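In: Got a predicted structure here, sequence first:
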Amino acid sequence: MSTITHSSAASVLPTERGRARTIVTKTRGRPSGAITRLMGPSDLGELLKPFVFLDFFEADSSVIDKATVHPHSGIGTITVVTKGEMLFNDPKDGSGTIRYGGLEWMRAGGGVWHGDEVTAGASNSIQGFQLWVALSPELENAPSLSQFIEAQFTPGVGPARVMVGEYAGAKSPAQSPVGMTYLLVTLDPGEHWTFMPPEGHAVSFLSVANGSLMAGEVIDAGELAAFEPGEIPIAIEAGPQGATFVLGSAVPHRHDLVLGYYSVHTSAAALAAGEARIQAIRPR
């Protein structure tokens, strides 16, 4: 099969401009039933903050209807689907379906309870990622908000869908913090693609849902790879079955990670305020 290459001035392979971006660590995380915790704030979250948690889920769709209501504060969550679908019913966004290319963006801010806003769709199974991002002091105790964005509203740049932030002139409708980009990418077998970090985005990772790819070394389905800090482009080549993956890049989060059970804040005082708010709005 012939190799497919995206060619433009912005996609010159980094090996043609200098050395390639180095992977500093890979992990398959800690599986627990349908969910694998690929990253937490006490391990890769320190290296990759503002990205502090990444869960990969793959299960029968009925698991969505069994989700329990739970709280968060101090973070934002980004949920994307790589296979299957889920339904949402939201007072602001109405009702609809989240499939490949769609997402839920939720800013917990000063405190929120959630977990019953989505239900199983028509697919028998569901696969995807949920990413937690640490918020700045200005946003960590701000009012909460959520958005359900269907696939037709997320812009595409070559093989990438811009789920959060901006990339190559395309901007997601998600009301996420500035300085952060999150892409959902599918490459055909043997296809080449180069990620060019936006200015100031020294933090980068990717995680493969299906297939495999080469980005300096092989990254298989179910693995997360963290890249060295810096703004060197990331050259990617899909394996023989192609690849579907998420890729995050961001300006480094220059604050401490102060952890609660469902919360991440920048200080003990901010955490106490978030946890107090969670208790004040606890569902009865």
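Out: That came through, no problem.
In: switch to C-alpha atoms for all contacts and neighbour counts from now on
Out: Noted.
In: Mind telling me which residue is nearest the centre of this protein?
Out: Nearest to the geometric centre of the chain sits L131, at 4.1 Å (Cα atoms, centre = their mean).
In: which ones are touching that one?
Out: Shown in contact with L131 (Cα atoms under 8 Å, 6 or more residues apart in numbering): F51, V52, F53, L54, D55, T77, I78, T79.
In: Count the neighbours of the closest residue to the last one other than its chain neighbours for me.
Out: Right, the one you point to is T79. Using Cα to Cα, 6 or more residues apart in numbering and skipping the chain neighbours, the partner closest in space to T79 is Q130 (4.4 Å). As a burial measure, Q130 scores 19 neighbours (other Cα atoms under 10 Å).
In: Same question for the one 4 residues further on.
Out: For A134, the count of nearby residues is 30 (other Cα under 10 Å).
In: next one: F227
Out: Number of residues near F227 (other Cα under 10 Å) recorded here: 23.
In: alright, now check it against this:
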Amino acid sequence: MSLRPVTSLSSAQPTLEGAGVHLHRAFGFQNPDQLDPFLLFDDFRNDRPEDFLAGFPWHPHRGIETITYVLNGTVEHGDSLGNEGTLGAGDVQWMTAGSGIMHQEMPKGNASGQMHGFQLWANLPSSLKMTAPRYQDVTSADIPEVIDDDGTKVRVIVGSFWGKTGPVDGIAADPQYLDISVPPGVKKTFPIDTYRQAFAYIFAGSGAFVDASRPRGVLLEKEVFGQELNIRDMSGNRTLVQFGTGDEVTVQAGPDGVRFLLISGAPIEEPVAWHGPIVMNTREELQIAFADLRNGTFIQPAH
């Protein structure tokens, strides 16, 4: 077994999206090769309803898949396929935009006005860019959870892990998407397929991802009253951790434990032409997509 080194640490950046939703973006719109097959990752965590209730009104997508994971509050959604519903705490929605879909997502806070969730964009290979759109809602109760003897807890959202398989399937990037909680003081190793691109996103507690070349690890301290701690080797919450090659990662949980997403997928390694919500392989395909939007032919007839 070989330990994946930590190659990069970065903080998710405050961003405005939709009709004025305040969120934090861990990556996206900069370098599409950075975490191929993943294009974008947003953390929409907020406790001020005025900062998220405007939501994400009707907008198009083509050429990608999105995975939305709600931790707190709800998200009401609808799309051009006629689907509509509400995602609650712990629920997941996977949407394949394929040839084109129009949809809206309207976050609502919980009883205390808090909202928290994540959205990940996964690329589609050229052979599936124009596939028929489809989507799947998965309730929290249907997501398997594994608890190890040391108290480590893993929710298996996509892929297989520790003998459990997540309910979301059919995603072209064939990702593994895990929500991991490691108890205080526990050191834990997690396997990752050698040929997958991988990243972790820390959103609660503190810990140290052990680096083969730096045994002390990289400490990630929890957010305290919204302020990031400026201490040597530490960074605040909402931290993206990228890894090099290898087949496992090891984390040492801090005094309050650590909770993070561990996401990996098989690189597509194709050209990316990207503008806003549409991701194709060439500029010509992008031009066709936006012409379809102007001409009212964006939504393709079912085959």
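Out: Thanks, I have the structure now. The shown structure was predicted, so the numbers you read here are calculated from the model rather than taken from an experiment.
In: what would the contacts of L131 of structure 1 look like in TSV with neighbour count and distance to V208 of structure 1?
Out: Formatted as TSV, the contacts of L131 of structure 1 follow (neighbours: other Cα atoms under 10 Å; distance: Cα to Cα, whole Å):
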residue	neighbour count	distance to V208 of structure 1
F51	30	16
V52	22	17
F53	22	15
L54	25	12
D55	20	12
T77	21	19
I78	22	16
T79	20	15
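In: Please flag which of those residues sit within strands.
Out: F51, V52, F53, L54, D55, T77, I78, T79 (DSSP state E).
In: residue range for the strand ranked longest in structure 2 in structure 1?
Out: What stands out as the longest strand in structure 2, according to DSSP E, is strand 248-265. Aligned by TM-score structural alignment, strand 248-265 of structure 2 falls on residues 233-250 of structure 1.
In: For the matching stretch, what is the distance to the chain centroid?
Out: Distance, stretch centre to chain centre, for stretch 233-250 of structure 1: 14 Å (Cα atoms, centre = their mean, to the nearest Å).
In: what's the answer for stretch 46-59 of structure 2, then?
Out: 18 Å.
In: Pull up the distance across it, start to finish.
Out: One end of stretch 46-59 of structure 2 sits 22 Å from the other (Cα to Cα, to the nearest Å).
In: Buried residues, that stretch. List them.
Out: N46, P49, D51, F52, L53, A54, G55, F56, W58 (16 or more other Cα atoms under 10 Å).
In: for the stretch 151-300 of structure 2, what spans make up the strands?
Out: Using DSSP state E, counting those that start in this stretch, the strands of the stretch 151-300 of structure 2 run over 153-158, 160-161, 164-165, 176-182, 187-191, 197-211, 214-220, 234-235, 239-243, 248-265, 273-275, 278-280.
In: actually the stretch 1-150 of structure 1, sorry about that
Out: Listed in chain order, the strands found in the stretch 1-150 of structure 1 under DSSP E, counting those that start in this stretch are 23-27, 30-32, 35-39, 51-60, 70-72, 75-83, 86-90, 94-98, 103-107, 112-114, 118-120, 125-134, 145-149.
In: now those strands in JSON lines, with distance to Y167 of structure 1?
Out: Formatted as JSON lines, the strands of the stretch 1-150 of structure 1 follow (distance: least, Cα to Cα, whole Å):
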{"stretch": "strand 23-27", "distance to Y167 of structure 1": "22"}
{"stretch": "strand 30-32", "distance to Y167 of structure 1": "31"}
{"stretch": "strand 35-39", "distance to Y167 of structure 1": "24"}
{"stretch": "strand 51-60", "distance to Y167 of structure 1": "18"}
{"stretch": "strand 70-72", "distance to Y167 of structure 1": "28"}
{"stretch": "strand 75-83", "distance to Y167 of structure 1": "17"}
{"stretch": "strand 86-90", "distance to Y167 of structure 1": "26"}
{"stretch": "strand 94-98", "distance to Y167 of structure 1": "22"}
{"stretch": "strand 103-107", "distance to Y167 of structure 1": "17"}
{"stretch": "strand 112-114", "distance to Y167 of structure 1": "29"}
{"stretch": "strand 118-120", "distance to Y167 of structure 1": "28"}
{"stretch": "strand 125-134", "distance to Y167 of structure 1": "18"}
{"stretch": "strand 145-149", "distance to Y167 of structure 1": "17"}
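In: Done for today, thanks.
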